[in-house]
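Colleague: Next come a sequence and a model predicted from it.
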Amino acid sequence: MFIAYIVVSSLLALVCLASGTAKVTRQQALVEQMGGLGVAAKHVPVLGALLILGAIGLIVGNWVGALGVAAAGALALYFIGAIITHLRAGDAKGSVPTVALALVSVVALVLRVLSL
């Protein structure tokens, strides 16, 4: 289970780092897209920082089991919030990648718990 966790969490961490970096650097297209979902521009870097911290937690979670569990659980909650945001804005189609990331986060959480 531990090797599966390493693979899943590493891929999830890469996606979170890329997305988090785009948010922290306030890429204009992303800020506009999130504005269309009702997210204030001042919150975009904060959301990006949360993604980056989650990615770091997943990687450090390879050595510190409890941190890996916490990071995967926090990212699952983050993506559930993102799904709700998309649905409230009437963007069900745009929530599909977010649903996939939420599921991958839950898989990482389960794998880390089983590998403790």
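Modeller: That came through fine. Note that the coordinates shown come from a computational prediction; the quantities given were computed from them, not determined experimentally.
Colleague: only C-alpha atoms for contact and neighbour calcs from this point on.
Modeller: Fine.
Colleague: And the contacts of the helix or strand where A108 lies?
Modeller: Element membership for A108 (DSSP states H and E) is helix 96-114. Helix 96-114 is contacted from outside by 1-2, 4-5, 8-9, 12, 65, 68-69, 72-73, 75-77, 79-80, 82-83, using Cα atoms under 8 Å, 6 or more residues apart in numbering.
Colleague: for comparison:
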Amino acid sequence: MYLTVTLIAAFLNGAAAVVYLIGHEYPRSQADIKGIPRRYVPVLGSLLAAGTLGLLAGLRFPLVGTLAAAGLLLYFTGALIAHLRVGSRNLVGWAVFFGTALATVAVHLTRS
């Protein structure tokens, strides 16, 4: 369970990081909708990439993985606030990422 949940979370967040970092239009348009300056899109992508690398490092160093998963929970809590601040109710994508981060924290904490 630990390995499966961690790899799914790493895959999802890694894919999102790539989309943010290559300059795809979707994250830029979402930033516009949420009133976030476009210059922060690569920063957000870097945070997702760091979380992904932390999850993968956690396979060898469990504390690093737990901290990375907790960091992703904070990241997606901020994303929820950004959605709600502008009245966005399109939260399906957010729920998938948040739920995956939450599951990852849970399996990491129960493994320790």
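Modeller: Ah, there it is. What you see is a predicted model, and the numbers here were worked out from it, not measured in a lab.
Colleague: ok so, going back, separate out the buried members of the contacts of helix 96-114 of the first structure.
Modeller: Buried members of these, scored by 16 or more other Cα atoms under 10 Å, are 5, 8-9, 12, 65, 68-69, 72-73, 75-76, 79-80, 82-83.
Colleague: quick one: which of these is nearest E32 of the first structure?
Modeller: Ranked by distance to E32 of the first structure (Cα to Cα), these are led by A82 at 15.6 Å.
Colleague: Trace that closest one over to the second structure, please.
Modeller: The alignment partner of A82 of the first structure in the second structure, by TM-score structural alignment, is A79.
Colleague: Could you check how far its match is from I36 of the second structure?
Modeller: Distance, A79 of the second structure to I36 of the second structure, by Cα to Cα, to the nearest Å: 11 Å.
Colleague: tell me the centre residue of the first structure?
Modeller: The centroid of the first structure falls nearest to L75 when counting by Cα atoms, centre = their mean (4.5 Å).
Colleague: Just to check, L72 of the second structure is in contact with G51?
Modeller: Yes - counting by Cα atoms under 8 Å, G51 is a contact partner of L72 of the second structure at 6.1 Å.
Colleague: Where is the longest helix in the second structure?
Modeller: Identified as the longest helix of the second structure according to DSSP state H is helix 62-85.
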